[in-house]
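K.L.:
Provided below are the primary sequence and the corresponding predicted coordinates.
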Amino acid sequence: MKEFAYSRAADVRDALTAAAGDRGVRYLGGGTNLVDLMKCGVEAPTRLVDVRRLPLDGVRDAPDGGLVIGATTTNSDLAAHPEVRRRFPALSQAVLAGASGQLRNMATVGGNLLQRTRCGYFADLASPCNKRAAGSGCAAITGVHHNHAVLGHSEHCVATHPSDMAVALAAFDAVVRYETVDGPAEIPLSRFYRPVGDRPDLENALPPGALITAIALPGSAASPRSRYRKVRERASYAFAIVSVAAALDLRDGLVHDARIALGGVASRPWRATSAEAVLRGARPTPDRFRLAADAALSTAEPLRDNGYKVPLARNLIPAVLDELVGTENER
């Protein structure tokens, strides 16, 4: 690990000032991803600005019936919060599925959104990786890629986004709030992550030096009948092969609204809007759920060794929706 300077921010303005104009600065929250990347040489910041003690933690009610989640809230506190479990249960389930208790106790909400891919080539400095070094190539395309993307990838990168939490946030129309030296701003999570394109190293739309301060969940997205299901290679904590965050609003025997996001299949949380459109206004039947799954995977382009993800996701989506219908019928 290369030498670096360290400072602890006294407040948000102090943190922003320390990072202004210096692309070598990184904000340090829980450090559960950043420190690992520093150890293997992928990240080599000149300075770490510790924001863990800033008053940005906690979950509070929003005027519209939603929730505002502070960026330094730990994953453990988020998953255990009673209002998160009541209004957005899929989010709590996603966080619990994402890591061990020890990691959840350290990891922060803001840091979770910014974690980097777990592609083996990204962490291997001897291998080309456009996400790590733009223009160097993508070793995964012809190499080991059984757990890589089947949706939204490009000839420049086929890596997947590792976050479980972000998949549930995508389904709930989350908004990322941040601050720069010019003041506060926000961006919908649907536009927070950039498409891969020809610059996979540019992963999100945050301005340089911006500090995430909170995540807002709108009251219109609250769904007590929501679920997160994750398929992984082992029973202990592992990154998703495929995951589904889904919510259904049933009224008078029809699907009034549907929310579906997929994980483990793209470089960012994948909102399955085409599947949602198939469900809205229809009866919640197994046949309709299968049609929705077909729509969600209609643009899939599997690689040589990861085609299994397509039928896996095609089966997982109806299974989660069936569970939600069963839960509604028990009310």
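P.N.:
The structure has been received and is ready for your questions. Numbers count the residues shown, from 1 in each chain.
K.L.:
When you work out contacts or count neighbours from here on, use the C-alpha atoms and nothing else.
P.N.:
Noted.
K.L.:
What count of nearby residues applies to the closest residue to residue 180 other than its chain neighbours?
P.N.:
Among residues not flanking residue 180 along the chain, residue 210 sits closest, at 4.8 Å (C-alpha to C-alpha, 6 or more residues apart in numbering). Here the count is done by other C-alpha atoms under 10 Å, and residue 210 has 22 residues near it.
K.L.:
Surely residue 210 and residue 15 touch.
P.N.:
No. Residue 210 is not in contact with residue 15 according to C-alpha atoms under 8 Å; the separation is 9.5 Å.
K.L.:
quick one: contacts for the residue nearest to residue 180?
P.N.:
With contact set as C-alpha atoms under 8 Å, 6 or more residues apart in numbering, residue 210 has these partners: 16, 178, 179, 180, 181.
K.L.:
ok, now residue 259?
P.N.:
171, 172, 245, 246, 247, 248, 272, 273, 276.
K.L.:
how much space between the residue nearest to residue 180 and residue 142?
P.N.:
As defined by C-alpha to C-alpha, to the nearest Å, residue 210 lies at a distance of 36 Å from residue 142.
K.L.:
I'd like the distance from the residue of the chain most remote from its centre to residue 281, if you could.
P.N.:
Seen from the C-alpha centroid of the chain, the residue lying at the greatest distance (C-alpha atoms, centre = their mean) is residue 252, 33.0 Å away. To residue 281, residue 252 is 10 Å away according to C-alpha to C-alpha.
K.L.:
What lies in contact with the lengthiest helix in the chain?
P.N.:
Determined from DSSP state H, the single longest helix within the chain is helix 309-329. Contact with helix 309-329 is made by 150, 225-229, 241-244, 246-248, 250, 265, 284, 286, 289-290, 293-294, 297, 300, 302, as judged by C-alpha under 8 Å, 6+ apart.
K.L.:
structure B:
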Amino acid sequence: MNNFDYVRACDVAEAVKMKAATPHAKFIAGGTNLIDLMKYHVEQPRRLIDISRLPLTAVEETSAGGVRIGALVPNSTLAYHSLIESRYPLLASAILAGASAQLRNMASTGGNLLQRTRCAYFYDVATPCNKRTPGAGCSATGGLNRNHAILGASADCIATHPSDMCVALAALNATVQVTGAQGERAIPFADFHRLPGDRPDLDNTLRADEIILAVVLPPQGFAANHSYLKLRDRLSYAFALVSVAAALELDGGRIGEARLALGGVAHKPWRNEAAENALRGQAPGHEAFGRAADILLKDARHVAHNAFKVPLARRAIIRTLTQAASGTPQIQSIKTIR
């Protein structure tokens, strides 16, 4: 780990000013991802700006009927918060599917959004990686790529986004509130993370001096019919091969509203509104769910070692929608798939 300066911001305005003054600085809160990256020399910030004392820890209802989650709310606090458990259980379930209890105690809401890929080549500074060094090449395309993307990848990068929480936030149509030198703005969750294109080093659409203030959930939480299913190599503390967040609103035995998001398959949580539109007005069942899965996966492209992800994702989509429709969501403390 390289030497670095450490400072603590007293308020949001000071944090923004500090970041703008030192382009290579990094904000640190829980540090559950950043410290690892520093140890591996993937990140080498000249300064760490500690934001852990900023007043961004509230979970509160909004005037529009939704919920605003402060950027520094720990994952464990959020998963068990009464507003989230009762109104947005899909989000609570996704959080509990991720990492370990110890990491969830430290990891923050804003930090979860900013996680970087767990691609082994990204972490290995001895190998070329366009995400780490633009123009260096992608070692994963010709290497061991079993865990890599089947959707939205490019010739420059086939890495996947690691978060579980973000998959649920994508399905819930969350909004990310940020501020910087140019003032505050709200970023729709679908626009927050980027696909790799020819700039895989850019994970998201945050400006260099911006800080996340909060994540805002809309009123509709799909509390009655939802499920988060995570398929992985081992039953705990592993990143998803494929994960699915499904949320349905049923009306008279038919689907009135549908949300679907995939994790473990792309550079960002993956949604396709055409798949959701295909479910609306349909009777819930294997046939309708299969059609939606086919639409969601129609552009899937595999590389040498991850072809299995395509049929795995299809089965996972159908299973998760079935769980949601029947009101029997996957329980994260019980690893057997329902």
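P.N.:
Sure thing, it's come through. Computed from a predicted structure; not experimentally measured.
K.L.:
TM-score of the superposition?
P.N.:
Overlay of the two chains. TM-score (TM-score structural alignment, normalised by the length of structure 1): 0.97; 328 aligned residues with a C-alpha RMSD of 1.1 Å.
K.L.:
returning to that earlier point: out of the contacts of residue 259 of structure 1, who's the most crowded?
P.N.:
residue 245 leads these on contacts (other C-alpha under 10 Å) with 32 neighbours.
K.L.:
quick one, what contacts it?
P.N.:
By C-alpha under 8 Å, 6+ apart, the contact set of residue 245 of structure 1 is 90, 94, 167-168, 171, 226-229, 259-262.
K.L.:
farthest-separated two in those residues?
P.N.:
For the contacts of residue 245 of structure 1, the farthest-apart pair by C-alpha to C-alpha is 94 and 259; their separation is 14.9 Å.
K.L.:
hang on, the earlier thing: generate CSV for the contacts of residue 259 of structure 1, with secondary structure and distance to residue 138 of structure 1 as supplementary columns.
P.N.:
Formatted as CSV, the contacts of residue 259 of structure 1 follow (DSSP: H, G, I helix; E, B strand; the rest coil; distance: C-alpha to C-alpha, whole Å):
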residue, secondary structure, distance to residue 138 of structure 1
171, helix, 29
172, coil, 32
245, strand, 29
246, strand, 32
247, strand, 35
248, strand, 38
272, coil, 26
273, helix, 29
276, helix, 33
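K.L.:
Might one say that residue 44 of structure 2 is in contact with residue 34?
P.N.:
No. With contact defined as C-alpha under 8 Å, residue 44 of structure 2 does not reach residue 34; the gap is 9.8 Å.
K.L.:
okay, the two: which has more neighbours?
P.N.:
Legend: neighbour count by other C-alpha under 10 Å for residue 44 of structure 2 and residue 34, higher for residue 34 (22 against 19).
K.L.:
Could you give the number of residues near residue 157 of structure 1?
P.N.:
Using other C-alpha under 10 Å, residue 157 of structure 1 has 25 other residues around it.
K.L.:
Apologies, that question was intended for residue 232 of structure 1.
P.N.:
Neighbour count for residue 232 of structure 1, taken as other C-alpha under 10 Å: 15.
K.L.:
so what's it up against?
P.N.:
Contacts of residue 232 of structure 1 by C-alpha under 8 Å, 6+ apart are 238, 239, 240, 241, 242.
K.L.:
what about the second one, distance to residue 253 of structure 1?
P.N.:
Computed as C-alpha to C-alpha, the residue 239 of structure 1 to residue 253 of structure 1 distance reads 36 Å.
K.L.:
Please say which of the two ends up with more neighbours.
P.N.:
A direct count of neighbours by other C-alpha under 10 Å for residue 239 of structure 1 and residue 253 places residue 239 higher, at 24 against 10.
K.L.:
check which helix or strand covers the more buried one.
P.N.:
Per DSSP states H and E: residue 239 of structure 1 is located in neither a helix nor a strand.
K.L.:
where do the strands sit along the stretch 1-150 of structure 2?
P.N.:
Using DSSP state E, counting those that start in this stretch, the strands of the stretch 1-150 of structure 2 run over residues 5-8, 26-28, 47-50, 59-61, 67-70.
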